[in-house]
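Visitor: Got a predicted structure plus its sequence, pasted below:
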Amino acid sequence: MHDARLLLELGDEAVRRLARRGYTLDLAGLEALSSRRARAIGRVDELRAESKRAAGEVGRAAKAGSSSTEVPAELTALKERARELKDRIREAEDEVEAAEAALRDVLLTIPNLPSDDAPDGDSDADAVEVRRVGEPPAFGFTPRDHVALGEAMGILDFGRAAKLSGARFSVARGPGAVLERALASFFLALHTGRHGYTEFSVPHLVTRETMTGTGQLPKFEEDLFRTGTGDRDLYLIPTAEVPLTNLHADEILPAEELPLAYTAWTPCFRSEAGSYGRDTRGILRLHQFSKVELVRLCAAEESGRELETMLGHAETCLQELGLVYRVVRLAAGDMGFAAQLTYDVEVWLPSQDTYREISSCSDCGTFQARRAGIRAKDAHGGRGQVATLNGSGLPIGRTMAAVLEQCQDEDGSVTLPEALVPFTGFRRLLPDGSTD
């Protein structure tokens, strides 16, 4: 969430930067809400000061009339005045609360300011390629997609998944389920053992406040799965970024302990509102999928460096698997709501003859930390701002699709990357669904 004062100080610059991501900032409206809040706070301060003076007058009048058996009329009037002031203070405090809520409601809908390093544009066609790693495999046959391969081997079953849950769900069977688990175990071992992340097991249902902290709410409620009512109004997480980042909501972190690096393997639930017709075949865009997520919290001034670090960690996953991929920098209008700069890592899918996104690594600056109330303090008591970053490291389904497609043989078998063998216990998926 933004600091209203900072947006107003930036003025036309804030308008320009937000326009790059397709958002029109109403400066006049923001100024009016901010002024309303300031006036309300000022009125409360005035009334409290007046109430304090009235209390002093009551005390002096009471002391002066203590020798009399009758309550002086002046004292009665002063007490009535003090009561009136207390009522007016309560009313003024209600106005402060209403003004702050109105300002907060607007601020919660304003996306993060994009970095000047993000190129102009609003689609994936406007992304800037940073690098390519590896050469797409040249097959001497027409490569099959992961759906054809998985169903022929019997390791993926979309028909039974639809019977259970409807469209956009999948079932992995036998060696397919083992491969999913192996990928997650490999990623977690890599990130905790080599990259220094702490692994967490986190809730998959979270509160509205938790979703608000990372920016999923209030703007993107239609993209979420909601369950429960009243006090048990909870949401299924769309990514482990949500609980991992909010672990420190409303906390002051010791600055010397930063950066913090967290990871978790969780299911992710997304309604994919508005995406119907895109990537409906296979396991590229499901309502439920699993993913190993990376989250970093650091000093605000270190976020750019931390983004490059996290990007390197996501790339290492693909490098260890020997998969062909490229890195692009997303356009300002194509980034997520909370991001100020995002790199996408795109893996090569032979069946589509193109690169497809497999990881997004985003620098959110102080945007999420402000929403979630995460701050830092050094050993001398100095306060500092915290930046948050998140990235996929990696999604299991999309990685599985890439492995099946890039590592396929003409006979329909798949030779797994060597790095996965210790986690699967087999090297090849055979056409009949067996392994060796």
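Guide: Noted; the coordinates are in hand. Residues are numbered from 1 along each chain as shown.

Visitor: Every contact and neighbour count from this point should use C-alpha atoms.
Guide: Noted.

Visitor: and Lys163, how many residues sit next to it?
Guide: Using other Cα atoms under 10 Å, Lys163 has 10 other residues around it.

Visitor: element containing it, please.
Guide: Taking DSSP states H and E as the criterion, Lys163 maps to helix 158-165.

Visitor: do the same with Val130
Guide: strand 128-133.

Visitor: Tell me the buried residues in that strand?
Guide: Val128 (16 or more other Cα atoms under 10 Å).

Visitor: count of neighbours near Leu105?
Guide: No, residue 105 isn't Leu; it's Asp. Asp105 has 12 nearby residues by other Cα under 10 Å.

Visitor: how close does it get to Asn246?
Guide: To Asn246, Asp105 is 20 Å away according to Cα to Cα, to the nearest Å.

Visitor: now do Ile358
Guide: For Ile358, the distance to Asn246 - Cα to Cα - is 24 Å.

Visitor: same check, this time on Ala98
Guide: 26 Å.

Visitor: More neighbours: which of those two?
Guide: The neighbour count for Ala98 versus Asn246, taken as other Cα under 10 Å, is higher for Asn246 (24 against 15).

Visitor: Isn't the more buried one up against Thr210?
Guide: Yes: Asn246 lies in contact with Thr210 (Cα atoms under 8 Å); the separation is 6.3 Å.

Visitor: structure B:
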Amino acid sequence: MNAQLDISQDKALLWLMAIACGLCAGANYYCQPLIHSIQQYFQVPESQVALTVTFAQVSYALGLLFIVPMGDIVNKTKFIPLLMFFAAIGLFICAFAVNLPMLWAGTILVGLFSVAAQVLIPLATMAVQPEKTGEVVGFLMSGLLVGLLLSTSLAGLFSNLVNWKLIYIVSSILMLILALMLKKRLPHVPTAKMSYGKIFQSMAVLLLEEKRLIYRSLIGGFAFAAMSTLFSTIAVLLTSEPFKLPDVMVGVTTLIGVFGALSTTKIGKIADQGYTSLLTWVGVAILATSWIFLYFGGTSLISYILGYGIISLGLAIVHTSNQNIIFRLRPNAKSRINSIYMTVYFTGGACGSALGVYAWHHGGWTMTCMVGLCLVAGSALFALLDRLLLPKTQTA
């Protein structure tokens, strides 16, 4: 790789990219804490408003599968700002929606095009020296994860202080500003010469030839499923006895996860030294330990907050380790590899959310914790299978 493309020295650009990752990732989650406010505004059944969350998740999954792979064959310096522009349009539509279908349309646009972050991260790995891949990915992941965590808190706060539409207005303006700034500063990197249809044929080949990609995707998918089990039950647990917290405080409680998100840069540096396998097992162990704290968190808010912070750290370690490995598999197919990985990752998240709701309704908090722990065990199983692929002398 040409040394002049090493963006690790350009701190201003890295910060812009990290903020963009956080804004894009968070944009898809604003609707989650606003269901009640939106229901009151449009005067429609809450069950209909809840479909907004489903539309956001499904459209994001479609974007991961059909838009992110294009990052390997197009000019990323133009493609990424364009995706952010369309995401901003979707946010504007949400902000000025006059009925629920209009909000749905805006949400779908945001979901489809907020995948810009998942094109931005592979670009960064192509514009940095290989030995700094983990450090840069970790830094961008810090921005992405902080954006995810702050999105629901800020959306709820803005809704309580002013209006639920304010978060959409502010973020759409910021999205446009960042898109313009990135268009001028993003580095040019090589692209593969193939048609859109050939992309998916090559992705099928990747699945057949790269077993580590499959295993690492499943490790991440099960880990995120365990976290999503928590996401889908946090509101019902903390707003009921014995806690009875208001919606705003539920959002504030989750901010403990920021510490895990901010650790990804350090984790990435350790991964760059060849300790990805060790880090994976540490991450899985932390995920398992978190559910002990979360179990007692059913009656103790302090234990719950500690558990939430610990599980966020464990997920950050596993996810950063996974990305450090997969981006080294095929240097000329990073967007396609990321598309496969993130599609499995968020599919795991969707399944974890559904399992969390099911467990809550059929066995309460105890069954929810058991499901979470079983999902961590699934992550550990595929970590073991991945480790068996490696020569005994190899640590990565």
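Guide: Yep, it's here. Note that this is a predicted model, so its numbers are computed, not measured.

Visitor: Please state their TM-score.
Guide: The TM-score (TM-score structural alignment, normalised by the length of structure 2) is 0.26; 155 aligned residues with a Cα RMSD of 6.5 Å.

Visitor: anything in contact with each of Asn246 and Thr210 of structure 1?
Guide: Taking Cα atoms under 8 Å, 6 or more residues apart in numbering as the contact rule, Asn246 of structure 1 and Thr210 both touch Ala372.

Visitor: the longest helix in structure 2 is where?
Guide: helix 334-388 (DSSP state H).

Visitor: Report the inter-axis angle for the helix or strand containing Glu308 of structure 1 versus strand 128-133.
Guide: Per DSSP H and E, Glu308 of structure 1 falls inside helix 303-321. Counting by axes from the mean of the first three to the mean of the last three Cα atoms, to 10 degrees, helix 303-321 of structure 1 lies at 30 degrees to strand 128-133.

Visitor: Quick check: what element follows the helix or strand that contains Thr152 of structure 2 along the chain?
Guide: Using DSSP H and E, Thr152 of structure 2 maps to helix 133-161. Proceeding N to C from helix 133-161 of structure 2, the next assigned helix or strand is helix 166-185, under DSSP H and E.

Visitor: give the contact list for the closest residue to Arg208 of structure 1 other than its chain neighbours.
Guide: Nearest non-adjacent residue to Arg208 of structure 1, counting by Cα to Cα, 6 or more residues apart in numbering: Leu234, 6.6 Å away. Neighbouring residues of Leu234 of structure 1 by Cα under 8 Å, 6+ apart: Leu205, Val206, Thr207, Arg208, Arg226, Thr227, Gly228.

Visitor: what does Leu23 of structure 2 give?
Guide: Leu144, Gly147, Ser171, Met175.

Visitor: would you list every one of the strands in the stretch 151-300 of structure 1?
Guide: In the stretch 151-300 of structure 1, the segments counted as strands under DSSP state E, counting those that start in this stretch are 198-199, 205-207, 225-227, 234-236, 252-254, 260-269, 288-299.

Visitor: Just say which of the ones you listed is most tucked in.
Guide: strand 288-299 (a mean of 24; mean count of other Cα atoms under 10 Å).

Visitor: same for that one, what does it pack against?
Guide: Judged by 3 or more Cα pairs under 8 Å, 6 or more residues apart in numbering; DSSP states H and E, strand 288-299 of structure 1 is in contact with helix 175-193, helix 241-246, strand 260-269, helix 303-321, strand 383-395, helix 396-406.

Visitor: right, and these - which one's nearest Lys63 of structure 1?
Guide: Nearest to Lys63 of structure 1, of all those, is strand 383-395, at 46.3 Å by Cα to Cα.

Visitor: Could I get the buried residue list for that closest one?
Guide: So for strand 383-395 of structure 1, counting by 16+ other Cα under 10 Å, buried means Gly384, Gln385, Val386, Ala387, Thr388, Leu389, Asn390, Gly391, Ser392, Gly393, Leu394, Pro395.

Visitor: related to what we said a few turns ago, among the strands of the stretch 151-300 of structure 1, which comes closest to Gly150 of structure 1?
Guide: Of the strands of the stretch 151-300 of structure 1, nearest to Gly150 of structure 1 by Cα to Cα is strand 288-299, at 16.4 Å.
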